[in-house]
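Chemist: Just to be clear, the model below is a prediction. Sequence and coordinates:
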Amino acid sequence: MENLMLIIRLRGSAGSPWFIEEALETLRLKRVFNAMVYPDSSSLRGMLIKVQPYVTWGEVSEEGLSNLLKRLKPKGKSMEEALKSLGASDLDSLRVSILEGKLAFHKLDEEFKLPLTLHPPRGGFKGSVKKPFKDEGEFGYRGQKINELLKRMV
């Protein structure tokens, strides 16, 4: 099982430099509260460091991934047809194949509408979106605690 990183955009683009916007578009996070899952790599980490004040990220758990998959919307066909074309019988088998690395979440866009849109967190943010997570803020790396935020946003 490889490490999967969940990335959620927290801030809008007003006043942000062009290279930040370009990196966010590469990560496919064009709007606030968009979320994507990518396999962990050094190039991904480099991009995350660049756009750190605009996103939060961490390792997604199995439960968090199954919560995310419930938000998938198929493109122009039923959910069953979309899952069959990927070789999955239901959302659980899709989750297992993503966790095992057989399917890449960010490459499911032929069958599903990506990126996923999330709600603002229930109960609001606990800190400021202008401070890093380690300083009691919201943006930046948060490790396993991304799953707690995700639970409030699904």
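Modeler: Yep, that arrived.

Chemist: C-alpha only now, for contacts and for neighbours.
Modeler: Will do.

Chemist: ends of stretch 81-100, how far apart?
Modeler: 22 Å (C-alpha to C-alpha, to the nearest Å).

Chemist: actually stretch 27-35, not the one I wrote
Modeler: Note: stretch 27-35 ends 9 Å apart using C-alpha to C-alpha.

Chemist: Distance from the chain centre to that stretch, please.
Modeler: 8 Å (C-alpha atoms, centre = their mean, to the nearest Å).

Chemist: try this one next to it:
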Amino acid sequence: MAEEEAKGLDYIPEIVLKKRKNRDELAFIRKKQLELGNFGKKKKKVSDIKRPEDFVLEFRAKEIDMIRMKQRVKRPKSSPPPVKSDLVFIIRIQGKNDMHPKTKRILNNLQLRSVFTGVFAKATDSLFQKLLKVQPYVTYGYPNDKSVKDLIYKKGYTIIEGNPVPLTDNNIIEQALGEHKIFGIEDLVNEIARVGDHFREVMKFLGPLKLNKPVADVLHGKKQVFSEGGDTGNREDKINDLISKMN
């Protein structure tokens, strides 16, 4: 009996191979969704799933952030500019996955947990030391009385039973701060503007102010300090221009 000729491999069209590849990728995504409890929600793209190299890049970015923080703190200090006001307004303008956990912790302690939130603070050496550590992610300066009033009237709120409540009723302020002779929104604004004896209690009462995202060309995404043409760091009195554009 003659030996049968060896059969060649079956030809598989390219379109079939592509469909198999897409099917395998879809199966991989669904498996991840099930593991994360996200099945039935919006489907993830293949590009949304982090590969090992993505974690490496993120880790390196965080380490670089930590190194630069230490360099800013250890940098030789020139004579600091005179403080023009006891009141500082700080705005978080950047910061996502490239932050070191220590940087994120400082921002959280300042109540700046999300981008485009702002808080009032008393100007102290310890505050400026913290701001130096998180300088690439914040800008700050000395707000005038008009900026303080506009911010509180437009953006001011407190938290009651876990819900944000705007300061439209002076009774809310009196109930919380009446023992400190703060009976209404005007008293509240005055206490903040002059950094009064009960400034700390007022800050505990207020929630961090949620500002509007600025229009194009107001912020350029540069982590250089404001005095060198960037967005971050101390703007001194010019913080009022930024407040008016974000309020």
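Modeler: Received it, and whenever you're ready, just let me know what you need. Everything quoted here is computed from the prediction, not taken from an experiment.

Chemist: Just list what the helix or strand where residue 171 of the second structure lies packs against, helices and strands only.
Modeler: Under the criterion of DSSP states H and E, residue 171 of the second structure resides in helix 170-177. For helix 170-177 of the second structure, the elements it packs on are helix 199-205, judged by 3 or more C-alpha pairs under 8 Å, 6 or more residues apart in numbering; DSSP states H and E.

Chemist: was I right about residue 222 of the second structure contacting residue 231?
Modeler: Yes - applying C-alpha atoms under 8 Å as the test, residue 222 of the second structure and residue 231 come out as touching, 5.6 Å apart.

Chemist: so where do the helices sit in the first structure?
Modeler: 18-26, 42-50, 62-69, 79-85, 91-99, 146-153 (DSSP state H).

Chemist: distance from the second one to the second structure after superposition?
Modeler: It refers to helix 42-50 of the first structure. Mean deviation of helix 42-50 of the first structure relative to the second structure after superposition (mean C-alpha distance after the TM-score superposition for the first structure): 0.3 Å.

Chemist: so that helix matches what in the second structure?
Modeler: Aligned using TM-score structural alignment, helix 42-50 of the first structure spans residues 125-133 in the second structure.

Chemist: Give the buried residues for that stretch.
Modeler: 130, 131, 132, 133 (16 or more other C-alpha atoms under 10 Å).

Chemist: next one: that stretch to chain centre, how far?
Modeler: Using C-alpha atoms, centre = their mean, the offset of stretch 125-133 of the second structure from its chain centre is 17 Å.

Chemist: Likewise for stretch 104-120 of the second structure?
Modeler: 6 Å.

Chemist: again, but for stretch 136-153 of the second structure
Modeler: For stretch 136-153 of the second structure, the distance to the chain centre is 17 Å (C-alpha atoms, centre = their mean).
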